[in-house]
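# My questions are about this predicted structure, shown below with the sequence.
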Amino acid sequence: MTHIKSIGRFCPTDDNGYIINDSSLKKIKPDFYEVIEEVIEKYQSHLRADLHSVYIRGSVPRGFDIYNVSDLDTIAVTKNDINDIDLGWVHKAEQELNKKFNFVNGVEFSLYSIEDIIDTTTFSIIPFMIKTHSVCVFGEDLKVYLPNYKADKTIGNEHLVNLKNQVEQAKDDLDGNEDIEDILDCCGWIMKIIVRAGLALVVEEENQYTRDLFPAYKVFSKHYPEKEAEMKQVLKYAIKPVDNADEIIGFLNKFGNWMISESEKWLKLHNPKKVSNLKI
């Protein structure tokens, strides 16, 4: 039985409603020091002069990580276009660190060019994550060049506009899949997306945002009490993924499809002039 702990909180905000980044180097637990050092070394050895900066995002720099459960999510910013950089080393580097540091649920490498980060003419989740949920551990911190963000429909759009495609992708990846590790990864990935999409459905009413799964589940359930049991199951799948592909597909065919329907209603309501252009 998966035990759900009341862990996490909503992002703090200032007097104007802008999200405050509560990540800090001081909040990173000593167990992660060596992992982070090796992450930086991997980026440096492969990117060399192309490496601009490295960030740790998520629960670890906020002090909410759980031993053997939390991932170590990293972002590297490059000076040149990603398409011009050899990324063939990334998967192997992740595997090496995952094998060496088994108290981490997974080390994730992700790379974006500096142009992608500082171009904020339209909302993009990575600049948002750097500004609100990350701490810089190497290089120049780009937060000062990024705008402030509020918990509003812009974030809701980001979480909901691709939900249908993400659920369908998960089902396609799971169908006939016999790779246990791949099934577990896919289960955890799509269920985290669904929990956060649940929060997005009520972000306008709540004016609060979090990446943490438990508070997202709780606030969704407050507005959709009839769906609390299903979202609780999503949370359990996210915390402790299962390797039964047919079970996951069956669940996605039911609750996943309901979430897609609700997301389409939300997008039409909050983007009446743009809905014809939305790929939903």
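On my side now, so go ahead. Everything numeric in this text was worked out from a predicted model, so none of it was measured.
# Please make it C-alpha for all contacts and neighbour counts, starting now.
Will do.
# Provide a list of residues in contact with Asp173.
For Asp173, the contacting residues are Cys186, taking Cα atoms under 8 Å, 6 or more residues apart in numbering as the criterion.
# From Leu184, how far out is it?
According to Cα to Cα, to the nearest Å, Asp173 stands 11 Å off from Leu184.
# contacts for stretch 243-252?
167, 171, 174-177, 180-181, 183-184, 187, 242.
# Now, those that are in strands?
Among those, no member is found in strands (DSSP state E).
# Tell me the buried residues in whichever strand or helix holds Glu228?
For Glu228, the host element (DSSP states H and E) is helix 228-239. For helix 228-239, the neighbour count (16 or more other Cα atoms under 10 Å) marks 228, 230-232, 234-239 as buried.
# again, but for stretch 182-194
For stretch 182-194, the neighbour count (16+ other Cα under 10 Å) marks 183-184, 186-194 as buried.
# Helices of the stretch 101-250 of the chain, start to end?
Secondary structure of the stretch 101-250 of the chain, counting by DSSP state H, counting those that start in this stretch: helices at 114-118, 125-133, 153-160, 163-174, 180-200, 203-206, 213-223, 228-239, 245-251.
# here comes the other one, which I'd like you to weigh against the first:
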Amino acid sequence: MAETAPSRGLDSQGHIAREGSLACVAHDFRPVVAAARERIPGLFGTRLHSAYLYGSIPRGTARVGRSDLDLLAVLREEPTDADRADGRALDEALDREFPQIDGGGTLLVGHARVLSDLERHDLGWFLACLCTPLLGEDLAEYLPRYRPDSLLARETNGDLALVLPRWRDRVSAAGASEAALRPLVRFMSRRLVRTAFTLVMPRWNGWTSDLHEMAEAFGAYYPQRAEQLRAAAVLGYEPRGDRAVLSSYVDDLGPWLADEYTRVHGVKARRPEEAQDGTGP
């Protein structure tokens, strides 16, 4: 019997359906993906377990000259500072060589961490549901199926209160130039919209990676904040280097959202390093 079509990003059993595939990569972005697949093994050698694409390129929604290339590399051991430097060098080289992308980022994680109990509903969910296999064995085979429940909401985005002080420091240190502020606006806009969406995700009962759809889902439950989220969704795709926007995020929307998230879902389990700044998935 044929499986019914996914509804709101869920399969017929109510689990979050994995988004994206190599088949969805648009023609313009295929050379970039091919270059990444060719170069990653040379950087990490036998220490590489697997590599993945995520974001708009494997979803087929990337825009030429506007979208970035998002990569995840899983190493057999925890990544070193040298590994991270190699990842940044790869990102910079691909950005220089391929005008169809606007920057990129390579996340590096250790194999054991992805499969750990602590990360099962954060990094594990991210890999199993939002990442497209590119190289090596797919670790999703060792991870559970996920539902859009309160546990997933807590463990993916329940650390906003921890992140906000570091965001304020980043805003203070960014200077006044549009070029310095624009990437912060894009990053913080996306993170806040995604956090707002996962706040209501269990009630909405589904998953989406579209920022506008996320904002609309949130607004149905928090109409008093709906316009702020719609504006943030726009800036997540079309950022402008506006310090007033960043100030509104760290002084108003962010603190309110962190308090409401804690009230509804609780606080994300603390990580040993406690040095994360919210720049990950």
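Yep, it's here. Keep in mind that what you see is a predicted model, and the values were worked out from it rather than measured.
# hang on, the earlier thing: out of the helices of the stretch 101-250 of structure 1, the one nearest Ile28 of structure 1 is which?
With Cα to Cα, the closest approach to Ile28 of structure 1 among the helices of the stretch 101-250 of structure 1 belongs to helix 125-133: 13.0 Å.
# Tell me the spacing between the closest residue to Thr195 of structure 2 other than its chain neighbours and Val193 of structure 2.
With Cα to Cα, 6 or more residues apart in numbering as the measure, Asn157 is the residue that lies nearest to Thr195 of structure 2, at 5.6 Å, once sequence neighbours are left out. Separation of Asn157 of structure 2 from Val193 of structure 2 (Cα to Cα) stands at 11 Å.
# Quick one: map Asp122 of structure 2 onto structure 1.
Residue pairing (TM-score structural alignment): Asp122 of structure 2 is matched to Ile125 of structure 1.
# picking that back up, is it possible to mark the buried ones in the contacts of stretch 243-252 of structure 1?
Neighbour-count burial within the contacts of stretch 243-252 of structure 1 applies to 167, 171, 174, 183-184, 187, 242; the criterion is 16+ other Cα under 10 Å.
# Redo the residues you listed as TSV? Include distance to Val104 of structure 1.
Formatted as TSV, these follow (distance: Cα to Cα, whole Å):
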residue	distance to Val104 of structure 1
Val167	26
Lys171	26
Leu174	24
Ile183	18
Leu184	15
Cys187	17
Val242	18
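# who's in contact with the match of Asp122 of structure 2?
Counting by Cα under 8 Å, 6+ apart, Ile125 of structure 1 touches Glu158.
# Distance of it relative to Leu25 of structure 1?
Distance, Ile125 of structure 1 to Leu25 of structure 1, by Cα to Cα: 22 Å.
# count of neighbours near Gly88 of structure 1?
When neighbours are defined as other Cα atoms under 10 Å, Gly88 of structure 1 has 9 of them.
# That one belongs to a helix, doesn't it?
No - when DSSP: H, G, I helix; E, B strand; the rest coil is applied, Gly88 of structure 1 is found to be coil, with no helix at that position.
# tell me which of the buried residues of stretch 182-194 of structure 1 is nearest to Ser110 of structure 1?
Trp189 (15.2 Å).
# related to what we said a few turns ago, the match of Asp122 of structure 2 and Asn157 of structure 1, how far apart?
Look at Ile125 of structure 1 and Asn157 of structure 1: by Cα to Cα, they are 11 Å apart.
# Please apply the same query to Cys136 of structure 1.
For Cys136 of structure 1, the distance to Asn157 of structure 1 (Cα to Cα) stands at 27 Å.
# Same question for Glu205 of structure 1.
According to Cα to Cα, Glu205 of structure 1 and Asn157 of structure 1 sit 14 Å apart.
# Of the two, which one has the most company?
Just comparing Glu205 of structure 1 and Asn157: by other Cα under 10 Å the higher neighbour count belongs to Asn157, 20 against 11.
# That one maps to what in structure 2?
Asn157 of structure 1 maps onto Arg154 in structure 2, with residues paired by TM-score structural alignment.
# what do we get in structure 2 for Val107 of structure 1?
Counting by TM-score structural alignment, Val107 of structure 1 lines up with Gly104 in structure 2.
# ugh, typo on my part, it should be Glu205 of structure 1
Pairing criterion TM-score structural alignment: the partner of Glu205 of structure 1 within structure 2 is identified as Arg203.
# Let me see the contact set for that match.
Arg203 of structure 2 makes contact with no residue, according to Cα under 8 Å, 6+ apart.
# Also the one 4 residues further on?
If you count contacts by Cα under 8 Å, 6+ apart, Trp207 of structure 2 has them with 8-10, 16, 148, 201.
# same thing with Glu158 of structure 1?
124-125.
# let's go with 10 Å and repeat that
Glu158 of structure 1 is in contact with 123-125, 197, 200, counting by Cα atoms under 10 Å, 6 or more residues apart in numbering.
# of these, closest to Pro61 of structure 1?
Ile125 (17.9 Å).
# any idea how far that closest one is from Lys236 of structure 1?
Between Ile125 of structure 1 and Lys236 of structure 1 the distance is 25 Å, computed by Cα to Cα.
# Inside strands: which ones of the contacts of Trp207 of structure 2?
Using DSSP E, no member of the contacts of Trp207 of structure 2 falls within strands.
# Could you tell me how many residues sit around Gly9 of structure 2?
Counted with other Cα under 10 Å, the neighbours of Gly9 of structure 2 add up to 18.
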